[in-house]
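[1] test case, fold it:
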Amino acid sequence: MSYLGSKAASGVYQRIIAEMPPHDTYIETHLGGGAVMLRKPPARHNWGIDIDPETVEAFNQGNPDFLDRLADTLFIDVGDAVEFLRCFDYASAGRVLIYSDPPYLHETRSSSARYRHEYTVGDHYRLLGLLCSMPENVSVIVSGYPSSVYDNALPGWRSKEFQAMTRGGVRTEKIWMNYPEGGRVLARVRR
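    I've put the predicted structure just below:
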């Protein structure tokens, strides 16, 4: 499945997976084509969330072997990422890793391509604010193009940039992480 913002390009999903700390529960918001989820070692419990029913249906239809293999530990849901994360029971989930790959900010895009469910700048701030307030047992990776919105909203988080091949050519992709090399959670923003 080809999906705007896909991480399936050579080198992209590998860079993200290489930064993942040990975890018992994996949550991938804004699932899209699920390139990272499909390629990482599965956790004990795996959640994929996307607000677009067509995207979730395409993921389910396109990956029957993956769904069968993880049948008892995989949950793919249609829903809003922020609402899902707000309601999730982190206390009983062990070590949690959230990988969040929201729609690219409009200001960082080089094409006019659009998602079926866009994010406003306010939606980005709402998501990032929630991710900054996660409990201590939750590690977070957020991906996107370099952005002052993300840099300012994620103070104290480490980041890495790398080159990614897109439909429009080579772009710089960036990931922000709330834990240092080695996996312990870094700065928390208290609100």
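[2] going forward, measure contacts and count neighbours with C-alpha atoms only.
    Fine.
[3] remind me, longest helix of the protein?
    helix 121-132 (DSSP state H).
[4] buried residues in that helix?
    124-125, 127-129, 131-132 (16 or more other C-alpha atoms under 10 Å).
[5] next up, identify which helix or strand residue 46 is on.
    Remark: residue 46 resides in strand 45-50, with elements defined by DSSP states H and E.
[6] at which residues are the helices of the protein located?
    Using DSSP H, helices in the chain cover 12-18, 35-39, 53-62, 64-69, 81-87, 121-132, 148-153.
[7] sequence B follows; please return its structure for comparison with A:
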Amino acid sequence: MSISLLKRSAAALAAGGLLLGAAACSDDEDSSTDSTSSADASSGADASGSADASDAAGASDSASESDSESADSSEGADASEGADASEGAEGEGADGELSESLQAAYDEAGGETGELGALQNVESGDAGTLATFDNGWLTESADGTVTPLIGEIGNSWVNDGGLENELGLPTAPETGDAANGWEQTFENGTLAWVNDGSGNWSADVQTGQ
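    You can find the predicted model right below:
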């Protein structure tokens, strides 16, 4: 009877120990699972955070580089446009603009619809400035004096050098008529368009007067 009770007690204790061990193992496994899950979650969160941070940093860098490139392009375009506008202005001024004195004389002569007609060209040299029109010329000396040139006297002076002509610039408009011919005074002489009496016209240049 005593032996039987002892065996039952031992069996009960053994069963209890197995249950406790199983419970402990279950708790350990749950704890391990929880730890693993926490670690995985933490790692995932860290990885996700790192990826997000990396993506954000990359996007920021790309945006910065894009902004920088846009700024550089814009500055280059401005320089190029600034550089293109400046050259065009210089070229136009050298080829076709009348000074105030020349413009005033041109306007007084009737402008484009007047006897001189439309402006063709403006050139300058050491002697002064020569403006060429459809039907004549205007010269401007260094002191701003403007003098007209027309007809065959103007043609002769221009063909013989213009601003480089040994006669220099005209000092007064031409005078004369078809019966007696025309004459014009220059800085270093006179230039006349004369008839030899036989109906032949030619230029007569007198220097040093």
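[8] care to give me the TM-score?
    The pair, once superposed, lands on a TM-score of 0.23 when counted by TM-score structural alignment, normalised by the length of structure 1; 73 aligned residues with a C-alpha RMSD of 5.5 Å.
[9] mind checking the SS state of the spatially most central residue of structure 2?
    For structure 2, the residue nearest the mean C-alpha position is residue 81 (0.7 Å; C-alpha atoms, centre = their mean). At residue 81 of structure 2 the chain is in helix, as set by DSSP: H, G, I helix; E, B strand; the rest coil.
[10] picking that back up, in CSV, list the helices of structure 1 along with distance to residue 170 of structure 1.
    Converted to CSV, these look like this (distance: least, C-alpha to C-alpha, whole Å):
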stretch, distance to residue 170 of structure 1
helix 12-18, 12
helix 35-39, 18
helix 53-62, 25
helix 64-69, 30
helix 81-87, 28
helix 121-132, 24
helix 148-153, 20
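[11] which of those sits closest to residue 26 of structure 1?
    helix 35-39 (8.7 Å; C-alpha to C-alpha).
[12] and the closest one, what's buried?
    Neighbour-count burial for helix 35-39 of structure 1 [16+ other C-alpha under 10 Å]: 35-37.
[13] circling back to that earlier point, can you tell me which of the helices of structure 1 comes nearest to residue 45 of structure 1?
    helix 35-39 (11.8 Å).
[14] so which other helices or strands are in contact with that closest one?
    On a contact count with 3 or more C-alpha pairs under 8 Å, 6 or more residues apart in numbering; DSSP states H and E, helix 35-39 of structure 1 meets helix 12-18.
[15] check which helices and strands the helix it packs on is in contact with.
    helix 35-39.
[16] immediately after the strand or helix carrying residue 33 of structure 2, which helix or strand?
    Take DSSP H and E as the rule and residue 33 of structure 2 turns out to sit in helix 2-96. Sequence-wise, the next helix or strand downstream of helix 2-96 of structure 2 (DSSP H and E) is helix 100-108.
[17] of all the residues in the next helix or strand after that following helix, which ones are buried?
    Next in sequence after helix 100-108 of structure 2, counting helices and strands by DSSP H and E, comes strand 119-124. Buried residues in strand 119-124 of structure 2, counted by 16+ other C-alpha under 10 Å: 119, 121-123.
[18] how far out from the middle of the chain is strand 119-124 of structure 2?
    27 Å (C-alpha atoms, centre = their mean, to the nearest Å).
[19] just want the angle from the very next helix or strand once past it to helix 2-96.
    Using DSSP H and E, the helix or strand that follows strand 119-124 of structure 2 in sequence is strand 129-133. Going by axes from the mean of the first three to the mean of the last three C-alpha atoms, to 10 degrees, strand 129-133 of structure 2 is angled at 90 degrees with respect to helix 2-96.
[20] for strand 129-133 of structure 2, packing partners?
    So strand 129-133 of structure 2, by 3+ C-alpha pairs under 8 Å, 6+ apart, packs with strand 119-124, strand 136-140.
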